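Peer 1: this one's structure only:
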């Protein structure tokens, strides 16, 4: 086997170094992202979408999805998203079981949707931001649910709960400089606990039937009395 000339080896090594340097210099930021450039672990600049360059070896880039809507799920997790999404709630019941203001229990499953508004705050202001934000969500939801009756939580008060939680989360996120905008809180499912759900359904059906009978009686009254008086 013929010996490889030392010059060829040197040329190959240099070529590899050049290619490696180019690969570590240029990077791509997608349209929904912003790049946060660190030099020796310290923030130096942010970069917009497109093909960008950095100093090889001494600079690194963290890509932050500023245009993408992010979410956290509470009381359940999406196992498979699609036309017929599959959900799992058994392992996450502790997140959902809450005490209402009239000392009843409700099982509240919800989603919070948010976007990154300040990549620097999002990355560096709060340690373990995801865990902190989840704990904040649970605390706020329990406080809001605890200020309402079980009837409000399960029926007429859902939209008010969503709005109140969203507003309080945004205030806290601003105070802690999390760099996020809380866009929406959605109550995915709200129910009484399984052992009392049949009884609650019976009461709810009875109330609906009562309301229907009242409406029918009023309609009949409005139809008969004017003719009798006329």
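Peer 2: Yes, it's here. Given the structure is predicted, the values throughout are model-derived calculations rather than measurements.
Peer 1: hey, let's count contacts and neighbours off CA atoms from now on
Peer 2: OK.
Peer 1: contact partners of the helix or strand harbouring residue 43?
Peer 2: Using DSSP states H and E, residue 43 sits in strand 42-47. With C-alpha atoms under 8 Å, 6 or more residues apart in numbering as the test, strand 42-47 has contacts from 29, 34-38.
Peer 1: closest one of these to residue 167?
Peer 2: residue 34 (26.3 Å; C-alpha to C-alpha).
Peer 1: wait, the closest one touches residue 52, no?
Peer 2: No. Residue 34 is beyond contact range of residue 52, at 11.0 Å (criterion: C-alpha atoms under 8 Å).
Peer 1: ok, the residue most central in space within the chain - contacts?
Peer 2: Centroid-nearest residue in the chain: residue 71, 2.3 Å away (criterion: C-alpha atoms, centre = their mean). Residue 71 sits next to 111-114 when contact means C-alpha under 8 Å, 6+ apart.
Peer 1: okay if I get those as TSV plus secondary structure, distance to residue 92 and neighbour count?
Peer 2: Listed next are these as TSV, based on DSSP: H, G, I helix; E, B strand; the rest coil; distance: C-alpha to C-alpha, whole Å; neighbours: other C-alpha atoms under 10 Å:
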residue	secondary structure	distance to residue 92	neighbour count
111	strand	13	20
112	strand	16	21
113	strand	19	16
114	strand	21	20
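Peer 1: hold the first one in mind and look at this next one:
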């Protein structure tokens, strides 16, 4: 009986010793885990395209760019923000198969001429202020999209449907981007728009789409005709200029000829006038004879003294002239010359 008691005492002491060793081992494991957690939570890394915001007791302590950093475990928290450029569709969305899905509530807008147009935009944006992005709003992307929709509607309404679909796209994009930049700065949500572009713009119904396509075809035909007309103009102008130069040169030549002729006539008149001043009567008679020769070429001129009446014979059938007229003409000429003297 004594031996059994001794064995029981030794076994209980062994159990007590083992429990002490197991408890120490568990404590060591727990301490090691806590130490590992503390040490691993004291360091963090930031990638190249990220920025980290360190917060302590609800206040921002610092922001860090790419690299490895230390923080106080448990006390400090780190929020990482993606700083790369992202894209979002306005007026449409992309499904899992990569197909565009139209969102009528966003894309259909009214124009200045009270028409409807279905217009889609693609907007590229990125985080400009990590702190504002994290803490100034609950959903900055949604706010940005609503601001973009307001800016687009307030801009499109200033243009006619024809301008929205055809010629006014670039101007609309520029105005929307400018309005967005100002509004996002006022909202202070930490986002900025890097680019916004019109993806597509068309009337909301098939019939109107067909009508606008016909209008677009007519405009292209108009441009083609204008280009052809300008081409014809550029071809014809040199020929017209050459013809005009030829006409001008001919006119200049005619002008010079007329001037020379007039100067000759003037010189001849002056010479005749000088002779007239010397012998007025003879000059008058000479001018009269020359005028008669010009008016009645080949006519026979008979001059008398105006007092003697006589019957002049007709020309003979043989072509011989009678002697009487010759003598009479000679006598009259002699008397005229004697009178002048």
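Peer 2: Structure's in. What do you need? Computed from a predicted structure; not experimentally measured.
Peer 1: follow-up on the earlier one: closest to residue 215 of structure 1 among the contacts of residue 71 of structure 1?
Peer 2: Distances from residue 215 of structure 1 to these, taken by C-alpha to C-alpha, are shortest for residue 111, at 35.8 Å.
Peer 1: the counterpart of the closest one in structure 2 - nearest residue in space that isn't next to it in sequence?
Peer 2: In structure 2, residue 111 of structure 1 lines up with residue 122, judged by TM-score structural alignment. Of all residues not flanking residue 122 of structure 2 in the chain, residue 89 sits nearest, at 4.7 Å (C-alpha to C-alpha, 6 or more residues apart in numbering).
Peer 1: and the aligned residue in structure 1 for the one you found, how many residues sit next to it?
Peer 2: Mapped onto structure 1 by TM-score structural alignment, residue 89 of structure 2 lines up with residue 73. Residue 73 of structure 1 is flanked by 17 other residues according to other C-alpha atoms under 10 Å.
Peer 1: show me how far the biggest helix by length in structure 2 is from its chain's centre.
Peer 2: What stands out as the longest helix in structure 2, according to DSSP state H, is helix 206-278. Its chain's C-alpha centre and that of helix 206-278 of structure 2 lie 34 Å apart, by C-alpha atoms, centre = their mean, to the nearest Å.
Peer 1: who are the packing partners of that helix?
Peer 2: If you count contacts as 3 or more C-alpha pairs under 8 Å, 6 or more residues apart in numbering; DSSP states H and E, helix 206-278 of structure 2 packs onto helix 280-295.
Peer 1: which residue numbers in structure 1 does the helix it packs on align to?
Peer 2: Using TM-score structural alignment, helix 280-295 of structure 2 finds no match anywhere in structure 1.
Peer 1: can you verify my assumption that residue 86 of structure 2 contacts residue 127?
Peer 2: No. Residue 86 of structure 2 lies out of contact with residue 127 (C-alpha under 8 Å); the separation is 9.2 Å.
Peer 1: in what helix or strand does the counterpart of residue 147 of structure 2 in structure 1 lie?
Peer 2: By TM-score structural alignment, residue 147 of structure 2 lines up with residue 136 in structure 1. Applying DSSP H and E as the criterion places residue 136 of structure 1 in helix 129-146.
Peer 1: following that helix, which helix or strand comes up?
Peer 2: Taking DSSP H and E, what comes next after helix 129-146 of structure 1 is helix 150-154.
Peer 1: so that next one corresponds to what in structure 2?
Peer 2: Helix 150-154 of structure 1 maps onto residues 161-165 of structure 2, going by TM-score structural alignment.
Peer 1: and the matching stretch, which residues are buried?
Peer 2: Buried residues in stretch 161-165 of structure 2, counted by 16 or more other C-alpha atoms under 10 Å: 161-162, 164-165.
Peer 1: swap in stretch 70-77 of structure 1?
Peer 2: Those would be 72-77, for stretch 70-77 of structure 1 by 16+ other C-alpha under 10 Å.
Peer 1: what comes up buried for stretch 201-216 of structure 1?
Peer 2: Under 16+ other C-alpha under 10 Å, stretch 201-216 of structure 1 has no buried positions.
Peer 1: so it corresponds to what in structure 2?
Peer 2: So stretch 201-216 of structure 1 sits over residues 213-228 in structure 2, by TM-score structural alignment.
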